[in-house]
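*Asks:* Predicted structure and sequence below. I'll ask about it afterward.
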Amino acid sequence: MRWLVTGAGGMLGQDLCAVLATSGASFEAATRAELDITSPSAVRDAVAGVDVVLNAAAWTDVDGAETAEDAALRINDASALAEVAGKRLVHFSTDYVFDGSVSSPYPEDTPQAPINAYGRTKAAGERAVLAAGGYVVRTAWLYGAHGPNFVKTMLRLAGERDTLDVVDDQVGPPTWSYALAEQAVALARSGAAPGAYHGTAAGSTTWFGLARAVFELSGLDPERVRPTTSDKFVRPARRPAYSVLGHDRWAGTGVDPLPSWRPMLRAFLQQ
């Protein structure tokens, strides 16, 4: 199999490349500067002869999308890739396609209901990919070794501040990007039916709970982390209050759902 990783310079893109390299796969890595995924002609050239496209290219500035939705949509709608790659495409999406108003994990077939501009652009991407017969892998609360993310921010702030106030009224599944990359590559190799899958850790916590776990597992005093509420940190884009995703569709694919978030976090921090 020959693979193409788009968005190869990002957090998830770098982990996808690492997973493929470790397995000895033949792949090409294209960063945003190297491949314009909004250009049909550039996409056709890049995808020629490729068996699987792993699309990690995305506009990820959630707040910035509120004032630049058209620009975010051009990147996140994935129409050019979907048209050319079709069922060869594995496209990464987000919990932000849902409104966060529930209190139990979202099944994979839940209707979209985004509450911000970023979510609307990612929802458009999902529709294009699913209409073309490809795979959508939704994830949430992603962290990893590359690029900025919540876990790395907590570790940095631990060295700069005596205490941290972290919101305790948003619930989600902290997910290690490398584990997601392994799962996505396994899905592409499995021959499982195309459609939507949820690539998130099992279980859930709040941002406050995650911050305390980062401190505890790093040998720091978790009491330095204090709970607060979202209204103390007003952001341009509304955030879903509940971002836990169900994993029923993995049954029968031969690919395991991701493990619980806390052991996954421990494994990341031990690296």
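*Replies:* That came through, no problem.
*Asks:* okay, CA-based contacts and neighbour counts for the rest of this
*Replies:* Fine.
*Asks:* All the helices of the stretch 51-200 of the chain, residue numbers only.
*Replies:* For the stretch 51-200 of the chain, helices defined by DSSP state H, counting those that start in this stretch occupy the ranges 69-76, 79-85, 117-131, 150-158, 177-190.
*Asks:* Please convert those helices to JSON lines, extending it with distance to Thr110 and mean neighbour count.
*Replies:* Putting those into JSON lines (distance: least, CA to CA, whole Å; neighbours: other CA atoms under 10 Å) gives the following:
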{"stretch": "helix 69-76", "distance to Thr110": "20", "mean neighbour count": "20"}
{"stretch": "helix 79-85", "distance to Thr110": "21", "mean neighbour count": "23"}
{"stretch": "helix 117-131", "distance to Thr110": "12", "mean neighbour count": "24"}
{"stretch": "helix 150-158", "distance to Thr110": "27", "mean neighbour count": "16"}
{"stretch": "helix 177-190", "distance to Thr110": "21", "mean neighbour count": "20"}
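*Asks:* closest one to Arg44 among these?
*Replies:* For the helices of the stretch 51-200 of the chain, proximity to Arg44 was assessed by CA to CA; helix 79-85 is nearest, at 6.3 Å.
*Asks:* so how far is that closest one from its chain's centroid?
*Replies:* When C-alpha coordinates are averaged (CA atoms, centre = their mean, to the nearest Å), helix 79-85 and its chain have centres 20 Å apart.
*Asks:* same deal with stretch 124-141?
*Replies:* A distance of 12 Å separates the centroid of the chain from that of stretch 124-141, by CA atoms, centre = their mean.
*Asks:* Start and end of it, how far apart?
*Replies:* End-to-end span of stretch 124-141 (CA to CA, to the nearest Å): 20 Å.
*Asks:* Contacts for that stretch, please.
*Replies:* Outside stretch 124-141, the residues that touch it by CA atoms under 8 Å, 6 or more residues apart in numbering are 73, 76-79, 82-83, 85-95, 172-175, 184, 194-200, 243.
*Asks:* and those residues, which are buried?
*Replies:* Those of the contacts of stretch 124-141 that meet the buried threshold are 73, 76-79, 82-83, 85-95, 172-175, 184, 194-200, 243, by 16 or more other CA atoms under 10 Å.
*Asks:* Go through the helices of the stretch 51-200 of the chain and name the closest to Gly49.
*Replies:* Closest of the helices of the stretch 51-200 of the chain to Gly49 is helix 79-85, at 10.4 Å (criterion: CA to CA).
*Asks:* pretty sure Asp169 is touching Thr229, no?
*Replies:* Yes - shown here, Asp169 and Thr229 form a contact pair, counting by CA atoms under 8 Å, at 5.9 Å.
*Asks:* ok, structure two:
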Amino acid sequence: MKNILVTGANGQLGNEMRLLAEVNKEYAYFFTDVAELDICDEQAVRNFVAEHQIDIIVNCAAYTAVDKAEDNQELCDKLNHVAPGYLAKAIESRGGHFIQVSTDYVFDGTAHIPYTEEQPTCPDSVYGITKLAGEQEAMKYCSKTMIVRTAWLYSTFGNNFVKTMLRLGREKTSLGVIFDQIGTPTYARDLAVAIFAAINKGIVPGIYHFSNEGVCSWYDFTQMIHHLAGIDSCRLKPLHTEEYPTKAKRPHYSVLDKTKIKDTFGIEIPYWVDSLKECVDKLLA
């Protein structure tokens, strides 16, 4: 039986991995967050991986507060860049596999067709720069590394855009939402399903992209959230990016091409509206 370590287990993706572990019973799991294992402590990582004879690490831990990252560069770098290197070294010493979750922010968002894995990266924020450095660190130190870049993650767990828009939709009579940033939402459960598909089929090292199918703007996304939740008392107003200034630069276009992950692991990816409906129904229940 293979031993799988899932870090960042209290986050959106980590919690979805936890739920899916219940139906993937052929593995033994170690779910950790900072209280159980500080991944920024190299010795602690090495000891944990050796002691529990870990075969696969899925690193769901990250510093994801994109705007705060601009002011907390050191902490962000530690978690997103340095820590993946520690995990990669530890699992390499056991000849194991490493799955590092990354982001669409490794691109600057100036494209107009979906990004493939081969396209040159060009991050435009501290968050994006540290996540790209984490990818490079992972691949440098573990020969069996699989990078999975994702975007616009939401779930029934933690704080996320879907939950915020549900709350604001109920509280406010009008709401301004950015319409000129285009991407694809990703239901964390669907990403967890894809990760398990890779584990079950056999991890093929390399860089992969994963989000749900289709494209939308944050404005479209919010319209659909409100529609599915039956919220009709809040009027949405489309905003340009410059009308809503943020510390970190956001990619204007960050649609990811998912052909590689679909072909390699034989997975079907749900349309973003279908997955959103599933999540909203769970939140309303």
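*Replies:* Happy to help now that I have it. Because the structure is predicted, anything quoted here is derived from the model rather than measured.
*Asks:* quick one on the thing from earlier: distance to Gly10 of structure 1 added to the helices of the stretch 51-200 of structure 1, as JSON lines?
*Replies:* As requested, the helices of the stretch 51-200 of structure 1 are exported to JSON lines (distance: least, CA to CA, whole Å):
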{"stretch": "helix 69-76", "distance to Gly10 of structure 1": "14"}
{"stretch": "helix 79-85", "distance to Gly10 of structure 1": "18"}
{"stretch": "helix 117-131", "distance to Gly10 of structure 1": "17"}
{"stretch": "helix 150-158", "distance to Gly10 of structure 1": "15"}
{"stretch": "helix 177-190", "distance to Gly10 of structure 1": "11"}
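*Asks:* of all these, which lies closest to Val47 of structure 1?
*Replies:* In terms of CA to CA, the element of those nearest to Val47 of structure 1 is helix 79-85, at 6.9 Å.
*Asks:* on contacts alone, who are the packing partners of that closest one?
*Replies:* The contact analysis (3 or more CA pairs under 8 Å, 6 or more residues apart in numbering; DSSP states H and E) places helix 79-85 of structure 1 against helix 40-47, helix 117-131.
*Asks:* wait, which of the ones you listed is closest to Ala58 of structure 1?
*Replies:* helix 117-131 (8.7 Å).
*Asks:* and the angle from the closest one to helix 69-76?
*Replies:* Helix 117-131 of structure 1 runs at 30 degrees relative to helix 69-76, counting by axes from the mean of the first three to the mean of the last three CA atoms, to 10 degrees.
*Asks:* Next up, the contacts around Tyr63 of structure 2.
*Replies:* So Tyr63 of structure 2 contacts 69, 75-76, 79-80, 127 (CA under 8 Å, 6+ apart).
*Asks:* measure Val136 of structure 1 to Arg235 of structure 1 for me?
*Replies:* 28 Å.
*Asks:* Just want to know which of these two has more residues nearby.
*Replies:* Using other CA atoms under 10 Å, the more surrounded residue of Val136 of structure 1 and Arg235 is Val136, with 26 against 11.
*Asks:* Need the counterpart of that one in structure 2.
*Replies:* Val136 of structure 1 maps onto Ile147 in structure 2 when the alignment is built from TM-score structural alignment.
*Asks:* next one: Gln270 of structure 1
*Replies:* Aligned counterpart of Gln270 of structure 1 in structure 2: Asp281 (TM-score structural alignment).
*Asks:* now do Ala211 of structure 1
*Replies:* Under the alignment defined by TM-score structural alignment, Ala211 of structure 1 corresponds to Thr222 in structure 2.
*Asks:* For that match, list the residues it contacts.
*Replies:* Contacts for Thr222 of structure 2 (CA under 8 Å, 6+ apart) come out as 162, 165, 177.
*Asks:* Surely it is within a helix?
*Replies:* Yes - the assignment for Thr222 of structure 2 (DSSP: H, G, I helix; E, B strand; the rest coil) places it in a helix.
*Asks:* From Cys76 of structure 2, how far off is it?
*Replies:* 28 Å.
*Asks:* same thing with Val58 of structure 2?
*Replies:* Distance from Val58 of structure 2 to Cys76 of structure 2, by CA to CA: 19 Å.
*Asks:* any idea how far the residue most central in space within structure 2 is from Ala9 of structure 2?
*Replies:* Here the mean C-alpha position of structure 2 is nearest to the C-alpha of Thr150 (CA atoms, centre = their mean), at a distance of 4.8 Å. Thr150 of structure 2 sits 17 Å away from Ala9 of structure 2, going by CA to CA.
*Asks:* Just list the residues touching the residue opposite Ala82 of structure 1 in structure 2 once aligned, thanks.
*Replies:* By TM-score structural alignment, Ala82 of structure 1 lines up with Ala88 in structure 2. Residues near Ala88 of structure 2 by CA under 8 Å, 6+ apart: 98, 137-139, 141-142, 145.
*Asks:* now structure 1: which of those residues match?
*Replies:* Checking these against structure 1 (both residues aligned by TM-score structural alignment, their matches' CA atoms under 8 Å), the contacts still present are 98, 137-138, 142, 145.
*Asks:* Could you identify the most distant pair in the residues you listed?
*Replies:* Phe98 and Glu137 (11.5 Å).
*Asks:* And for the closest residue to Ala90 of structure 2 other than its chain neighbours, the neighbour number?
*Replies:* Spatially, and ignoring its direct neighbours in sequence, Ala90 of structure 2 is nearest to Arg46 (5.1 Å; CA to CA, 6 or more residues apart in numbering). Number of residues near Arg46 of structure 2 (other CA under 10 Å) recorded here: 18.
*Asks:* Please say which position in structure 1 Arg46 of structure 2 maps to.
*Replies:* Structural correspondence for Arg46 of structure 2 with respect to structure 1 (TM-score structural alignment): Arg44.
*Asks:* Quickly note the distance from the residue lying farthest from the centre of structure 1 to Ser230 of structure 1.
*Replies:* Here structure 1 reaches farthest from its C-alpha mean at Asp162, the gap being 30.7 Å by CA atoms, centre = their mean. Using CA to CA, we find Asp162 of structure 1 at a distance of 21 Å from Ser230 of structure 1.
*Asks:* I appreciate the help and will end here.
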